[in-house]
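Novice: Below are the sequence and a predicted model; questions follow.
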Amino acid sequence: MRKVKMNVRGRVQGVGFRFTTKMLADELGIYGSAKNEDDGSVTIEAMGDDTPMETFIQRVKDSPSPVGRVTSCEIEENAPIVERTKFITD
């Protein structure tokens, strides 16, 4: 099980980014959470198998929201994140 914490910047708030990230996670069997931050970024905590996680990370970087735009994405591997059995948006 791979665990990552991502901080995504760009046009990621007010464009359905967290909702479409949840849809993507559900499609790929990824569990975790997505949360808006006060600085305009979105923090994603995700866990899942290696191959689906690679797909998830790449599609988040490409912005799952059609009107969103990711300008940077910091990824922390093996982050100490809360274990979840689904993907939620805060």
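Specialist: Structure received.
Novice: When you work out contacts or count neighbours from here on, use the C-alpha atoms and nothing else.
Specialist: Fine.
Novice: My read is that G29 contacts D50, right?
Specialist: No. If you go by C-alpha atoms under 8 Å, G29 and D50 don't touch, sitting 11.1 Å apart.
Novice: Use this one as the comparison:
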Amino acid sequence: MTSKHIVVQGRVQGVNFRSAAEDAANDLGVAGWVRNRDDGTVEMLVEGDDAAVDRMVEWARQGPSSAAVTGVDVTDTEPQGLESFEQA
């Protein structure tokens, strides 16, 4: 099991990013959460199977079609044993 903390920069708020991230996470079978930050970025914690988490990181690099991602910071974290993905 892998866990990653992801911060996405660009035009990522007000473009349905969190809802699309939740859909993508559910499709990939990963757990975690996504939320807007006060600085205009979107933050995610994603954990699960290594390959599925890697696919979620790749998804975050593009986001939904309405987003304009300019950067993604990814940090390895300790898995917390989360069982679902939700908007926080």
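Specialist: Structure's in. What do you need? Every value quoted in this text rests on a predicted model; they were computed, and no experiment measured them.
Novice: Mind checking which of G29 and D50 of the first structure has more residues around it?
Specialist: With neighbours defined as other C-alpha atoms under 10 Å, G29 of the first structure and D50 compare such that G29 has more, 17 against 12.
Novice: Find the nearest non-adjacent residue to that one, please.
Specialist: Of all residues not flanking G29 of the first structure in the chain, G48 sits nearest, at 6.9 Å (C-alpha to C-alpha, 6 or more residues apart in numbering).
Novice: residue contacts, S3 of the second structure?
Specialist: Contacts here follow C-alpha atoms under 8 Å, 6 or more residues apart in numbering; on that basis S3 of the second structure touches L45, V46, E47, G48, V53, D76, T77, E78, P79, Q80.
Novice: ok, 10 Å please
Specialist: For S3 of the second structure, the contacting residues are 30-32, 45-50, 53-54, 75-82, by C-alpha atoms under 10 Å, 6 or more residues apart in numbering.
Novice: of those, buried ones?
Specialist: In the contacts of S3 of the second structure, burial by neighbour count holds for V30, A31, G32, L45, V46, E47, G48, D49, V53, D54, P79, counting by 16 or more other C-alpha atoms under 10 Å.
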